[in-house]
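Novice: Have a look at this fold, sequence not included:
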């Protein structure tokens, strides 16, 4: 276990939209390595001065801390492929579903000395374009030591983030009825074909912003948030019932 007074070396596994955002967030705080399946696609201007691309898994997992910024559906497969290289590292995920992350870590890390810390940054590339001040991040110590947990809390606070400490079950229950609803509505508006008009109200503009923001993320992320969160299915059923209740006030079918 490393000296917590020293700056850590970190590896970001995955360099998609959020991997790049995390690189911006941690610039200046750590020596950063990037481990990705497509290293040749990374442009030099995407990398801060203290950041480099590593080619081999073995080299990438020599860092003190490993951040997993991979698709939810790939997380277990990727982590399992890393198991033979895991020794004393701290592993941190950024998945939008925390019970799934917790279960995968508990299963795959069995028999290793690696530890895991759960996070869910409640922001993305779009909402952090102007900086990270006052944006929020959910944290759960899980397997991390107290010193490790406090170290990363301090780093995130230094960067302007607001820390929300929450267990995985509470997170998923709340996320299903907040972030899950937002993405469901945003995708539904896209299917509906909502467009800007000359007479848009503030509410209409907010709906257009929601549609654009949620549709910037991949369909893969939307699908995984809806299927890997155990509370999402009930949310969808409740939303469907709510829409039926609203339509029932008109005493006719939606298209009647």
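Specialist: Thanks, I have it. From a predicted model like this one, the values you see are computed outputs, not experimental measurements. Residues are numbered from 1 along each chain as shown.
Novice: contacts, neighbours, all on C-alpha from now
Specialist: Fine.
Novice: What's the separation between residue 161 and residue 239?
Specialist: Counting by CA to CA, to the nearest Å, the gap from residue 161 to residue 239 is 31 Å.
Novice: The two: who's more crowded?
Specialist: In this comparison of residue 161 against residue 239, neighbours counted by other CA atoms under 10 Å, the higher total goes to residue 161 at 22 against 16.
Novice: isn't the more buried one right up against residue 121?
Specialist: No - taking CA atoms under 8 Å as the contact criterion, residue 161 and residue 121 are not neighbours in contact, 9.2 Å apart.
Novice: any residues in contact with both of the two?
Specialist: Common contacts of residue 161 and residue 121 (CA atoms under 8 Å, 6 or more residues apart in numbering): 136, 137.
Novice: A strand includes residue 53, no?
Specialist: Yes - in this structure, residue 53 lies within a strand as judged by DSSP: H, G, I helix; E, B strand; the rest coil.
Novice: Next one for the comparison:
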């Protein structure tokens, strides 16, 4: 695996990340909440979903929430609705995300 440096504005970077990384991590978290696992009758597409879940769930929740909280384009892409459904309502994580969203709104980060 390698890395290629690309020159772009911060805004372009954030817009691309909102579409790719945040969506990928959100779907992975939702699949984790659904507790999907491999079975002996999996299709190739389902195997890809299981792999996506395994790849994203090992990343910290701070990375996942940061992709949303610190990127105004993630909300503009309609991803706010997805994060709402993928977090356990009674958890400390939900309270932390709610506090971060409130802070970001107060600071005008989503405008």
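Specialist: Received it, and whenever you're ready, just let me know what you need. These figures come from a predicted structure and were not determined experimentally.
Novice: against structure 2, where does stretch 31-49 of structure 1 fall?
Specialist: Mapping stretch 31-49 of structure 1 onto structure 2 (TM-score structural alignment) gives no aligned residues.
Novice: how about the one helix or strand residue 157 of structure 1 maps to: buried residues?
Specialist: Secondary structure from DSSP states H and E places residue 157 of structure 1 in helix 146-158. By neighbour count, and taking 16 or more other CA atoms under 10 Å as the criterion, the buried residues in helix 146-158 of structure 1 are 148, 149, 153, 156, 157.
Novice: now stretch 39-49 of structure 2
Specialist: For stretch 39-49 of structure 2, the neighbour count (16+ other CA under 10 Å) marks residue 49 as buried.
Novice: starting at the chain centroid, how far to stretch 67-83 of structure 2?
Specialist: Its chain's average C-alpha position is 8 Å from that of stretch 67-83 of structure 2, according to CA atoms, centre = their mean, to the nearest Å.
Novice: Span of it from start to end?
Specialist: For stretch 67-83 of structure 2, the end-to-end distance is 11 Å (CA to CA).
Novice: Other residues contacting that stretch?
Specialist: Applying CA under 8 Å, 6+ apart, the external contacts of stretch 67-83 of structure 2 come out as 14-15, 17-19, 21-23, 26, 97, 100-101, 104, 109-111.
Novice: Mind doing that once more with 7 Å?
Specialist: Counting contacts by CA atoms under 7 Å, 6 or more residues apart in numbering, the residues outside stretch 67-83 of structure 2 that touch it are 14, 15, 18, 22, 26, 100, 101, 104, 109, 110.
Novice: same deal with stretch 183-195 of structure 1?
Specialist: So stretch 183-195 of structure 1 is in contact with 210, 211, 214, 215, 222, going by CA under 7 Å, 6+ apart.
Novice: Can you tell me which of the residues you listed has the most neighbours?
Specialist: Each of the contacts of stretch 183-195 of structure 1 was scored by neighbours using other CA under 10 Å; the highest score is residue 211's, at 24 neighbours.
Novice: Thank you kindly, that will do.
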